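Enquirer: Next come a sequence and a model predicted from it.
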Amino acid sequence: LEADDDKTEAALAARGQQDRLDAALTGLVRSRLPGALTLVRPASAVFLVPDEIANDLVTVEKLAAQILAAAAPVMKPGSGSVGIGNVANGVGELARSHIEARQALRLTRRAGSRGRVASYRSLGAFRLLLEVQSPEALRRFVDELLGPLLQYARSRDTPLLETLEALSAARWIRRAAARQLGIHINSMTYRVERIQALTGLQLDDPETRVAISIALRARAMLGM
């Protein structure tokens, strides 16, 4: 569990706030996470969950959501998020699991999400972005796929880049993306055709969709 921004982190570091956070979490941990080890810090908390719970990701995510709800009143007006690492097979892997949990938070926040539960396992292919050591390599990848749309966005009013993000978020279901954007399906069709004309990409191609989704997430990470 971590604060989502520096302001919330600083507020939680104030005298007495760690005790408030500890008190908010203690009852929940005792009742819902028997056998768990908990370390509460001024602006964060770490939970080591027993194997019988940790192996069920759905259960862990539900517990993480409850932890987030319990901590929310202490973090107001700010917010926090919970990251979940992969299962540690022994003490020697605890550090790796902790790093994964923080990486999941990092990637989720860079995509603009706050107050979320982020599982490293659920990141899927997006985990590869965390392994890329060169920001310039990521930037080139984004430019190759999205460059024409980034240039278009600087000079035109039609939000084609936002349309592409909505399509990716809606699993490429055009009607769902159109509803999300509040536009007619005919407008969505026009925008898709315009995106394809500008980029040369075929949005019905599965491999292209994966590449676009990764490029969109990389763009958020880089702040492009």
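Expert: Sure, I can see it. Numbers count the residues shown, from 1 in each chain.
Enquirer: CA atoms for contacts and neighbours, from now on please.
Expert: Will do.
Enquirer: pretty sure R174 is touching L167, no?
Expert: Yes: with contact defined as Cα atoms under 8 Å, R174 and L167 form a contacting pair (6.4 Å).
Enquirer: Comparing these two, which residue is more hemmed in?
Expert: A count of neighbours by other Cα atoms under 10 Å puts L167 above the other of R174 and L167, at 24 against 19.
Enquirer: ok, residues contacting stretch 83-101?
Expert: Residues lying outside stretch 83-101 but in contact with it, judged by Cα atoms under 8 Å, 6 or more residues apart in numbering, are 1, 51, 54-55, 61, 82, 102-105, 117-121.
Enquirer: Just the buried ones from those, in PyMOL syntax?
Expert: In PyMOL syntax, the buried subset of these is picked out as below (16 or more other Cα atoms under 10 Å):
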select buried, resi 1+54+61+82+102+103+104+105+117+118+119+120+121
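Enquirer: Which member of the contacts of stretch 83-101 is positioned nearest L25?
Expert: Taking Cα to Cα as the measure, L25 sits nearest to L1 out of the contacts of stretch 83-101, at 10.7 Å.
Enquirer: Could I get the contacting residues of the residue lying closest to the closest one once chain neighbours are set aside?
Expert: In space, L1 comes closest to V82 once its chain neighbours are excluded; the distance is 4.4 Å by Cα to Cα, 6 or more residues apart in numbering. By Cα under 8 Å, 6+ apart, the contact list for V82 reads 1-2, 64-65, 68, 101, 105, 115-118.
Enquirer: Report the central residue of the chain.
Expert: To find the centre residue of the chain, average its C-alpha atoms and take the closest one (Cα atoms, centre = their mean): that gives T108, at 2.0 Å.
Enquirer: correct me, but it touches A118?
Expert: Yes: at 6.8 Å, T108 counts as touching A118 under the criterion of Cα under 8 Å.
Enquirer: hey, where'd the strands end up in the protein?
Expert: Under the criterion DSSP state E, the chain contains strands at 2-3, 37-40, 45-48, 80-84, 117-119.
Enquirer: Just put the ones you listed in TSV and tack on distance to T189.
Expert: TSV is the format used below for these (distance: least, Cα to Cα, whole Å):
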stretch	distance to T189
strand 2-3	40
strand 37-40	51
strand 45-48	47
strand 80-84	36
strand 117-119	33
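Enquirer: A further structure is provided below for comparison with the first:
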Amino acid sequence: MEDPLPRLLAEHAATGRLPGRATLEECRAAGERAAEQGVPLRALIDEALRALDGTAALRRAVAALMEGYEGAQQAAWRGEELARREFVDDLLQGRAERLAERAERFGLRLAEAYMVAVARGMSDGDPDRIERDLIARFGSHNVLVAVRDGLLVCVVPATLPAAVGEFTHHVRARFADGWRLGVGRPQRGPGGVVSSFREAAGALELADKLGIRAQVVRAADLLVFPVLLRDRAAIEDLVTSVLSPLLRARGGHEPLLETLEAIFAAHGNQAAAARRLGISTRTVTYRLERIRRLTGFSPDEPTQRFTLETAVLGARLLEWPSGCG
């Protein structure tokens, strides 16, 4: 590294005078150049120590060197962070301009499979801290983190499921009560990342509509629901035909729907359903009989049970009765 630094420091050491402002500015500039050229900080300090012999001069010069060096490192880190966030934003929006080329800069091979996890409820969380912790463990080439549409988004290789588990751990530890996390399926290519992101976000929406209690929901476990919604007219017809009689029930249809959901979740066990609802088994039995009389369908009969369960799921997805018709 061709630099006037050794000469300047040697002159001040020989005269005993402290470095002035101009010399310190040159020291800072030398520190910046060293950082940009990848010179180790230890080597830079060793060079300064060889050139200096005065204690006070040493302290001021080394402080200026390190200030310049650290300033350049921080500027480079901020630039890298901004580039990462812009890349992730473009990736999740499916903007394909130079994505593969830009991905290589961050160590991603977009021809491989990636999966996306999204977390909601980060009002009390620390996204930057979570990103730093994940990168410290798995490396910046394996983890991309960004905030999008109010969600904290984490993109990881499909071959590294432990990263999703670690992401979940940090969300659980740092997010506010009521947080929820959705996980998309592994998908290949830039378009696959977009699909996995949409699946993960969609899993959160489905969990809300269906009243799923789990804090972590996986799109792979909810594949039947998008299938149901592909033919909206058919599912609306099923819901209306099967469940409309419940609207005439005294006390409203909602307690009866909740009872059916509890029965399905408990695999037909009325005692377990009663505990889930916080009511007596006798009340569950009474409600099921009312459902049978009103609709003509019974969850005890296999074929009718499937029709009822599909109708109840469709009702939640369509926000029946207000969302139908």
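Expert: In hand now; what should we look at? Here the structure is a predicted model, which means the values were calculated and not measured.
Enquirer: Drop the TM-score for these two in here.
Expert: Between these two chains, after superposing, the TM-score reads 0.72 (TM-score structural alignment, normalised by the length of the first structure); 202 aligned residues with a Cα RMSD of 3.2 Å.
Enquirer: thinking again about what came up before, take the contacts of stretch 83-101 of the first structure and keep only those in helices.
Expert: In this view, those that belong to helices under DSSP state H are 51, 54, 61, 102-105.
Enquirer: How about L37 of the first structure, nearest residue that isn't a chain neighbour?
Expert: Of all residues not flanking L37 of the first structure in the chain, L48 sits nearest, at 5.0 Å (Cα to Cα, 6+ apart).
Enquirer: quick one: what's aligned to that neighbour in the second structure?
Expert: In the second structure, the residue paired with L48 of the first structure according to TM-score structural alignment is V155.
Enquirer: what range in the first structure does the top helix by length along the second structure sit on?
Expert: Assignment by DSSP H gives helix 55-93 as the longest helix of the second structure. With TM-score structural alignment applied, helix 55-93 of the second structure matches no range in the first structure.
Enquirer: Buried residues in that helix, which are they?
Expert: Judged by neighbour count using 16+ other Cα under 10 Å, the buried positions of helix 55-93 of the second structure are 57-58, 61-73, 84, 87-92.
Enquirer: And for stretch 151-159 of the second structure?
Expert: Of the residues in stretch 151-159 of the second structure, those buried under the neighbour-count criterion (16+ other Cα under 10 Å) are 151-158.
Enquirer: which stretch of helix or strand covers the closest residue to L5 of the second structure other than its chain neighbours?
Expert: Across the structure, with Cα to Cα, 6+ apart as the measure, the residue nearest L5 of the second structure apart from its sequence neighbours is C27 (6.7 Å). When secondary structure is defined using DSSP states H and E, the element that contains C27 of the second structure is helix 21-36.
Enquirer: which residues sit in contact with the residue mapped onto A177 of the first structure from the second structure?
Expert: In the second structure, the residue paired with A177 of the first structure according to TM-score structural alignment is A273. The contact partners of A273 of the second structure, taken as Cα under 8 Å, 6+ apart, are 259, 262-263, 265-266, 281, 284.
Enquirer: Residues touching stretch 54-69 of the first structure, excluding its own?
Expert: The set of residues external to stretch 54-69 of the first structure that reach it, using Cα under 8 Å, 6+ apart, is 1, 25, 28, 32, 53, 80-82, 84, 87, 115-117, 119.
Enquirer: who are the neighbours in contact with the closest residue to S44 of the first structure other than its chain neighbours?
Expert: Nearest residue to S44 of the first structure in three dimensions, chain neighbours excluded: E2, at 4.5 Å (Cα to Cα, 6+ apart). With contact set as Cα under 8 Å, 6+ apart, E2 of the first structure has these partners: 9, 43-45, 80-82.
Enquirer: Closest to A197 of the first structure out of those residues?
Expert: Proximity to A197 of the first structure was ranked across those by Cα to Cα; first place goes to S81, at 39.2 Å.
Enquirer: Just give me the match in the second structure for the closest one.
Expert: Using TM-score structural alignment, S81 of the first structure sits opposite R180 in the second structure.
Enquirer: So its match sits against Q215, correct?
Expert: Yes: between R180 of the second structure and Q215 a contact is recorded at 4.7 Å, counting by Cα under 8 Å.
Enquirer: ok, so what distance separates the closest residue to V29 of the first structure other than its chain neighbours from L146 of the first structure?
Expert: The shortest distance from V29 of the first structure to any non-neighbouring residue, by Cα to Cα, 6+ apart, is to A36 (7.3 Å). With the distance defined as Cα to Cα, to the nearest Å, A36 of the first structure ends up 45 Å from L146 of the first structure.
Enquirer: Neighbour count for these two, which is higher?
Expert: Residue environment comparison for A36 of the first structure versus L146 gives the larger neighbour count to L146, 22 against 14, counting by other Cα under 10 Å.
Enquirer: Chain neighbours aside, what residue packs nearest to the residue mapped onto the more buried one from the second structure?
Expert: Counting by TM-score structural alignment, L146 of the first structure corresponds to L243 in the second structure. Spatial nearest neighbour of L243 of the second structure, excluding adjacent residues (Cα to Cα, 6+ apart): T295 at 6.6 Å.
Enquirer: count of neighbours near the alignment partner in the first structure of the one you found?
Expert: In the first structure, the residue paired with T295 of the second structure according to TM-score structural alignment is T199. Close neighbours of T199 of the first structure, defined as other Cα under 10 Å, add up to 14.
Enquirer: can I assume T199 of the first structure is in contact with E144?
Expert: No: taking Cα under 8 Å as the definition, T199 of the first structure is not a contact partner of E144, at 9.1 Å.
Enquirer: residue boundaries of the helices in the second structure?
Expert: Taking DSSP H, the helices of the second structure run over residues 5-15, 21-36, 41-51, 55-93, 99-105, 127-138, 161-174, 189-210, 224-230, 232-243, 254-265, 270-277, 281-295, 302-318.
Enquirer: quick one: the second one aligns where in the first structure?
Expert: The alignment of helix 21-36 of the second structure onto the first structure (TM-score structural alignment) finds no residues at all.
Enquirer: Mind giving me the packing neighbours of that helix?
Expert: Helices and strands in packing contact with helix 21-36 of the second structure are listed as helix 5-15, helix 41-51, helix 55-93; criterion 3 or more Cα pairs under 8 Å, 6 or more residues apart in numbering; DSSP states H and E.
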